[in-house]
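[1] what would the 3D arrangement of this be:
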Amino acid sequence: MLNPSATPSPLLFLPLSDELIEAVNLIEQAYSWQDKYRQIMLLGKLIPPLAAEFKHADAQVKGCESQAWLYHHRLNGQHFYLADSDARIVKGLIGLLLANCQGKTTEQIHQFDVKQYFDRLGLSGQLSPSRTNGLTALAQAIVAYTHDVST
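    Modelled structure (predicted):
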């Protein structure tokens, strides 16, 4: 379980913007891998960057090929996340995960099947094994935070 030494203010943990949700819808509607890839890259640009002061090693998600950071905040039984990556494609993939987990309850997050979701989007066969492993690590970290009562 991640235990960052310095964490962002709870005020930064917000529901996702309408623009980000619309970007996810465009990925779902895209037919070719090239269109999906382009939309994923654009989605990554919509995720606010994490301040350098929060890019601590203890907030890094292990198992990602690139660097990725994840923070969690629970409010009124809902889970909110802040995440960033140094790789644009990973940042876009993070956006897809957040679209399915941001503001959700523990039960809803536990019911989310990332493999099934990425299969449905037509992304599973397109991602390299290392990207798939990193995505799985991020999804597992999101779920792991639902068990941590201190966040």
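[2] from here on, contacts and neighbour counts on C-alpha atoms
    OK.
[3] which outside residues touch the helix or strand that contains residue 80?
    Assessed by DSSP states H and E, residue 80 sits inside strand 78-85. For strand 78-85, the external contacting residues (Cα atoms under 8 Å, 6 or more residues apart in numbering) are 12-15, 47-50, 66-74, 91, 94, 98, 101-106, 146.
[4] end to end, how far does stretch 63-80 reach?
    End-to-end distance of stretch 63-80 (Cα to Cα, to the nearest Å): 22 Å.
[5] for this structure, which segments count as helices?
    Counting by DSSP state H, one finds helices in the chain at the ranges 18-29, 33-46, 88-101, 106-111, 114-121, 129-147.
[6] quick one: which of those helices is nearest residue 55?
    Of all these, the one in closest proximity to residue 55, counting by Cα to Cα, is helix 88-101 (14.2 Å).
[7] look up how far residue 99 lies from the nearest residue to residue 72 once chain neighbours are set aside.
    Closest residue to residue 72 apart from its sequence neighbours, by Cα to Cα, 6 or more residues apart in numbering: residue 81 at 4.5 Å. Here the distance between residue 81 and residue 99 works out to 10 Å (Cα to Cα).
[8] one more, please, to line up against the first structure:
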Amino acid sequence: MASERFEAIVEDFEFLEDWEDRYRYVIEQGKAMDPLPEALRVPATKVDGCASQVWLHPVIENGTFHFEGDSDAMIVRGLIALLHALYDGLPLAEVGRVDAPAELARLGLNDHLSAQRSNGLRAMIERIRLVAAQAN
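    The predicted structure is shown next:
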């Protein structure tokens, strides 16, 4: 089961029938995040495979996975916020067990993201899983 924060997003999505409203909701989630400091927007934190600029900065503290992220595209910033709700605060050992594609499918995103956005989302998930696996 996903985190309470992600479950709240799933519940909110159920009330939003129109995809335009759902996109707005995802964008608002991204706007609510703190921006990634410029000093962390470096090649080491940049995610390859995304059509837009994407940076993920993972932090492991006391066996718990945290990350900050940002993008120059509003919808992608919102997708980062969804991943943040899904992964941030998990014990490191649990990060690899999260079936992010299945959890995100509960939102219906698979059918409403462009191929480029879907590829970028997969690249972000792969980066999160890789970092957690290497730190574990």
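[9] residues in structure 2 aligned with stretch 125-144 of structure 1?
    Using TM-score structural alignment, stretch 125-144 of structure 1 lines up with residues 111-130 of structure 2.
[10] ok, and what's touching that stretch?
    Applying Cα under 8 Å, 6+ apart, the set of residues contacting stretch 111-130 of structure 2 is 47-51, 56, 58, 76, 79, 83, 95-96, 100, 110.
[11] what is the aligned counterpart of residue 31 of structure 2 in structure 1?
    By TM-score structural alignment, residue 31 of structure 2 lines up with residue 45.
[12] do I have it right that that match meets residue 92?
    Yes - if you go by Cα atoms under 8 Å, residue 45 of structure 1 and residue 92 touch, sitting 7.5 Å apart.
[13] so these two - more neighbours on which side?
    It is residue 92, of residue 45 of structure 1 and residue 92, that has more neighbours when counted by other Cα atoms under 10 Å, with 26 against 16.
[14] contacting residues around the counterpart of the more buried one in structure 2?
    Matched to structure 2 by TM-score structural alignment, residue 92 of structure 1 sits across from residue 78. The neighbours of residue 78 of structure 2, taking Cα under 8 Å, 6+ apart as the test, are 26, 27, 28, 29, 30, 31.
[15] can you tell me the closest non-neighbouring residue to residue 78 of structure 2?
    Counting by Cα to Cα, 6+ apart, the residue nearest residue 78 of structure 2 is residue 30, at 3.7 Å.
[16] just checking, that neighbour touches residue 81?
    Yes - taking Cα under 8 Å as the definition, residue 30 of structure 2 is a contact partner of residue 81 at 5.3 Å.
[17] just the buried members of the contacts of residue 78 of structure 2?
    26, 27, 28, 29, 30 (16 or more other Cα atoms under 10 Å).
[18] coming back round to it: which of the contacts of stretch 111-130 of structure 2 has the largest number of neighbours?
    residue 79 (25 neighbours).
[19] residues contacting the residue nearest to that residue when sequence neighbours are not counted?
    The shortest distance from residue 79 of structure 2 to any non-neighbouring residue, by Cα to Cα, 6+ apart, is to residue 26 (6.7 Å). By Cα under 8 Å, 6+ apart, the contact set of residue 26 of structure 2 is 75, 78, 79, 81, 82.
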